[in-house]
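Participant: Mind looking at a prediction? Sequence and model below.
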Amino acid sequence: MTAHEALSPDASRDEAARNEALRVRIQQEMTDSLDEELELELDDARLDDLDHGAHALHPSLDRKVYFKELLRLQGELVKLQDWVHHEKKKVVILFEGRDSAGKGGVIKRITQRLNPRICRVAALPAPSERERTQWYFQRYVAHLPAGGEIVLFDRSWYNRAGVEKVMGFCTDEQYQEFFNTVPDFERMLIRSGTILLKYWFSITDEEQQFRFTMRIHDPLKQWKLSPMDVEARSRWELYTKAKETMLEHTHLPESPWWIVDAVDKKRARLNCISHLLSQIPYQQVEHAGVTLPPRVRNPDYHRGPIPPEMYVPAKF
């Protein structure tokens, strides 16, 4: 008799239900991966052509509603960008949270239709030996915006309150000095005219486990799973304690933290973008109409032939 045969009928049904739930969850994750690619190509003309039944694996949020809201919010982000550039405002948005919490996903949707000369992402690598001897905030200051720019920090100076503390990359003295310094540092930014927003993306232990497992088995996402991420799984409670301490010390009246429930990635993206737009008093900037000049044709100009070997092979 096999182990499965030894199970009672009720236990067998429970196991089958768990397996089916896992299968559906995996299908949802794979569908979401396809959606991510679709989002990057989607435009208004194609939106209404989506199969209305294609969202069956996403009962939590209708896919058509999601795409429409995403495009609407991205239109507002373009207005925000124009206002920031026109008014020479400085905007800094911090995205923090556990590994796999969805920070990169929302950053991608924010920047997707914006001008990279105005809105850029700062995702700093581990500090060099030289940077470790600098004032802690020094390398972050170098990435702060000038007037007319938006900078999104994919992890920020709060590394010291999280990964550096948990992984032992800083001393207790450096850790305490961070909490002593960061309120004044952020107040200086705000007094200088910088608009500062801080978001923490929150997911459950079970959701992180699932997302890590999907990354392990997805060759297109394996690069996202670093040795540090793997180590973080065994230190879940230490990261939780570090987060609680961080929020206690740095949830300031001038620069409060905003928590994004990120278990549902699509809802998290829409909620975060909608919220950040509500926090900045932007207005639509009127632009003069654009008229293309007539095409100038020179009868003496003759376009020369291009050698066939210079063309990219037309495989598709």
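Facilitator: Good, I have the coordinates.
Participant: rest of the way, CA atoms for contacts and neighbours
Facilitator: Will do.
Participant: Now do the strands in the protein.
Facilitator: For the chain, strands defined by DSSP state E occupy the ranges 90-97, 119-122, 149-154, 194-202, 257-261.
Participant: Now render these as TSV, adding mean neighbour count and distance to A232.
Facilitator: Output for the strands of the chain, formatted as TSV (neighbours: other Cα atoms under 10 Å; distance: least, Cα to Cα, whole Å):
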stretch	mean neighbour count	distance to A232
strand 90-97	22	12
strand 119-122	18	22
strand 149-154	22	18
strand 194-202	19	15
strand 257-261	18	20
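Participant: got the ones you listed as CSV, with distance to K165 columns?
Facilitator: Shown next, in CSV, are the strands of the chain (distance: least, Cα to Cα, whole Å):
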stretch, distance to K165
strand 90-97, 14
strand 119-122, 21
strand 149-154, 18
strand 194-202, 17
strand 257-261, 19
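Participant: One more to weigh against that first structure:
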Amino acid sequence: MKIVFYIILCISIFSCTSTKNNSDFVDLSESTILQSPETILRFEDKYPVSIKIVDSLLFVINIKADTCIDVYNIETRQKIKSLGSVGYGADDLINPTFILSVDVDRVLLDEGNLKKIVEIEKDDNGALLLKEYIPYPDSIFISSETNLSKNYIVGRKIDATNPNMFFVYNRNTGKTLKAKCPITLNESVSDYNYTFASIVALNEQQNRILVGMYFFDLIHVYDLEGKHIQTFKFSEKCIPDVNKNTKMLALDNGYSGFTRCFPTEKYCYLLRMIVSPMAEKTESMLIQTDWNGNMINSYRFVDNVSGQFYIDENAHKVYIIRNEWDADINEEVFDIVSFNLK
């Protein structure tokens, strides 16, 4: 009787694990190669990490600089203004990130030091300045991967003890819905927030949230009620093992995952990284999906790219940060470049 019970228990556990980790495989073998980009700007003394374009203005978030944000005229390539002194003062910034939005055409920043959602806007004289857009809701402070729509804020809460993959904050009711990762691991981990680190894209009109994962080669599709709809995997070894001793993901042999995303009305674009310990550089891809997670196009970068990118669907271009070694000055340099997606 005990043997029969044990067999039934094993079958039940296996069935549950298989269901949770079930996913559709996406073939990336026919990806388009992206090369010969146009160089927009070059930085030899700054470290750009995020970009956003509104009309003719290019907004660049830097680290390792006295000010966080530089604004350029993208047509003339001239700098217009620097914003956001780095510090802990009442009006200083520490680590701002662009808030993603399909339907809010503003330059919004998630800035934990001020505990505000900040907007970059023009005053009556046309000068650019930082201004509070809305207060930071207490229940989701402090967050990352923030998306904002008319009725919702979606993102990932930064908390080592937080087991959830993302949250959905209702701006009208003040209620927060929390969604856990649908993946079952072979061992418990010491830091679920780090292990299940995710990127998040929101489209309120289509009732969809797309979630990519830093260390898992997976994209998950949810609705705004937190219901898991589908998962897509991009390699056979899409879920890394867990080191039993450290309770951390075993990433020494390499991994693939998603580090940035960009939502538009019809599509979602995700930056996929393939990290190999034997390769000289990290391989990067751009995946375009619809809001049900179905792949539309996939692109493979020849260059080493990173950071928050921007998609201009009218011009069929992706603007992204590229870094390379400049032999003439014997230093690493960073460029903002554009690739044609036609």
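Facilitator: Thanks, I have it. Computed from a predicted structure; not experimentally measured.
Participant: Can you give me the TM-score here?
Facilitator: Remark: TM-score between the superposed chains equals 0.24 [TM-score structural alignment, normalised by the length of the first structure]; 140 aligned residues with a Cα RMSD of 6.9 Å.
Participant: what about the strands of the first structure, which gets the closest to V166 of the first structure?
Facilitator: Of all these, strand 90-97 sits nearest to V166 of the first structure, with 13.6 Å by Cα to Cα.
Participant: Helices along the stretch 1-150 of the second structure, start to end?
Facilitator: Residue ranges of the helices in the stretch 1-150 of the second structure, as given by DSSP state H, counting those that start in this stretch, are 2-20.
Participant: How about I320 of the second structure: what's its closest non-neighbour residue?
Facilitator: Nearest non-adjacent residue to I320 of the second structure, counting by Cα to Cα, 6 or more residues apart in numbering: F309, 4.6 Å away.
Participant: make that A122 of the first structure, sorry
Facilitator: F153 (4.8 Å).
Participant: dump the residue contacts of the one you found.
Facilitator: Applying Cα atoms under 8 Å, 6 or more residues apart in numbering to F153 of the first structure gives the contacts V92, I93, L94, F95, V121, A122, A123.
Participant: dump the residue contacts of the residue nearest to G104 of the first structure when sequence neighbours are not counted.
Facilitator: Excluding the flanking residues, the one nearest G104 of the first structure by Cα to Cα, 6+ apart is D154, at 7.1 Å. With contact taken as Cα under 8 Å, 6+ apart, D154 of the first structure is in contact with L94, F95, E96, K103, G104, I107, V121, A122, A123, L124.
Participant: The second one contacts S202, correct?
Facilitator: No - taking Cα atoms under 8 Å as the definition, F95 of the first structure is not a contact partner of S202, at 11.1 Å.
Participant: Which other helices and strands does the helix or strand where Y310 of the second structure lies contact?
Facilitator: Per DSSP states H and E, Y310 of the second structure falls inside strand 305-312. In terms of contacts (3 or more Cα pairs under 8 Å, 6 or more residues apart in numbering; DSSP states H and E), strand 305-312 of the second structure is packed against strand 47-54, strand 255-263, strand 317-326.
Participant: how close does the residue nearest to A122 of the first structure get to L34 of the first structure?
Facilitator: According to Cα to Cα, to the nearest Å, F153 of the first structure and L34 of the first structure sit 26 Å apart.
Participant: Check T245 of the first structure too.
Facilitator: In terms of Cα to Cα, T245 of the first structure sits 38 Å off from L34 of the first structure.
Participant: Neighbour count: the two, which is higher?
Facilitator: Ranked by neighbour count (other Cα atoms under 10 Å), T245 of the first structure and L34 place T245 first, with 14 against 11.
Participant: measure that one to F153 of the first structure for me?
Facilitator: Distance from T245 of the first structure to F153 of the first structure, by Cα to Cα: 21 Å.
Participant: re earlier: would you mind finding the most buried of the helices and strands packed on strand 305-312 of the second structure?
Facilitator: Most buried of those, by mean neighbour count (mean count of other Cα atoms under 10 Å): strand 255-263, with a mean of 24.
Participant: That strand versus strand 305-312: what angle between them?
Facilitator: Calculated by axes from the mean of the first three to the mean of the last three Cα atoms, to 10 degrees, strand 255-263 of the second structure forms an angle of 30 degrees with strand 305-312.
Participant: tell me which strands and helices whatever helix or strand comes next after strand 255-263 of the second structure is in contact with?
Facilitator: Beyond strand 255-263 of the second structure in the direction of the C-terminus, DSSP H and E gives the next helix or strand as strand 267-275. Here strand 267-275 of the second structure touches strand 255-263, strand 283-290, going by 3+ Cα pairs under 8 Å, 6+ apart.
Participant: next structured bit after the shortest one?
Facilitator: Beyond strand 283-290 of the second structure in the direction of the C-terminus, DSSP H and E gives the next helix or strand as strand 295-301.
Participant: re earlier: ok, and for the strand holding Y310 of the second structure, which residues are buried?
Facilitator: Applying a neighbour-count criterion of 16 or more other Cα atoms under 10 Å, one finds V305, S306, G307, Q308, F309, Y310, I311 buried in strand 305-312 of the second structure.
Participant: measure E164 of the first structure to L34 of the first structure for me?
Facilitator: Counting by Cα to Cα, the separation of E164 of the first structure from L34 of the first structure is 34 Å.
Participant: Settle this for me: G307 of the second structure is touching S50, isn't it.
Facilitator: Yes - counting by Cα under 8 Å, G307 of the second structure does reach S50; the two are 5.3 Å apart.
Participant: Tell me the residues that contact both of the two, please.
Facilitator: Common contact partners of G307 of the second structure and S50 (Cα under 8 Å, 6+ apart): I321.
Participant: Just give the closest residue to Y255 of the second structure, not the sequence neighbours.
Facilitator: Leaving aside its chain neighbours, Y255 of the second structure sits nearest to V275 (5.3 Å; criterion: Cα to Cα, 6+ apart).
Participant: and the one you found, how many neighbours does it have?
Facilitator: When neighbours are counted by other Cα under 10 Å, V275 of the second structure registers 20.
Participant: Ok, I274 of the second structure next?
Facilitator: If you count neighbours by other Cα under 10 Å, I274 of the second structure ends up with 18.
Participant: Look up the closest residue to it, ignoring the ones flanking it.
Facilitator: Per Cα to Cα, 6+ apart, closest to I274 of the second structure is S256, 4.4 Å.
Participant: circling back to that earlier point, which one of the contacts of F153 of the first structure sits closest to E41 of the first structure?
Facilitator: Of all the contacts of F153 of the first structure, V121 has the smallest distance to E41 of the first structure: 20.7 Å, by Cα to Cα.
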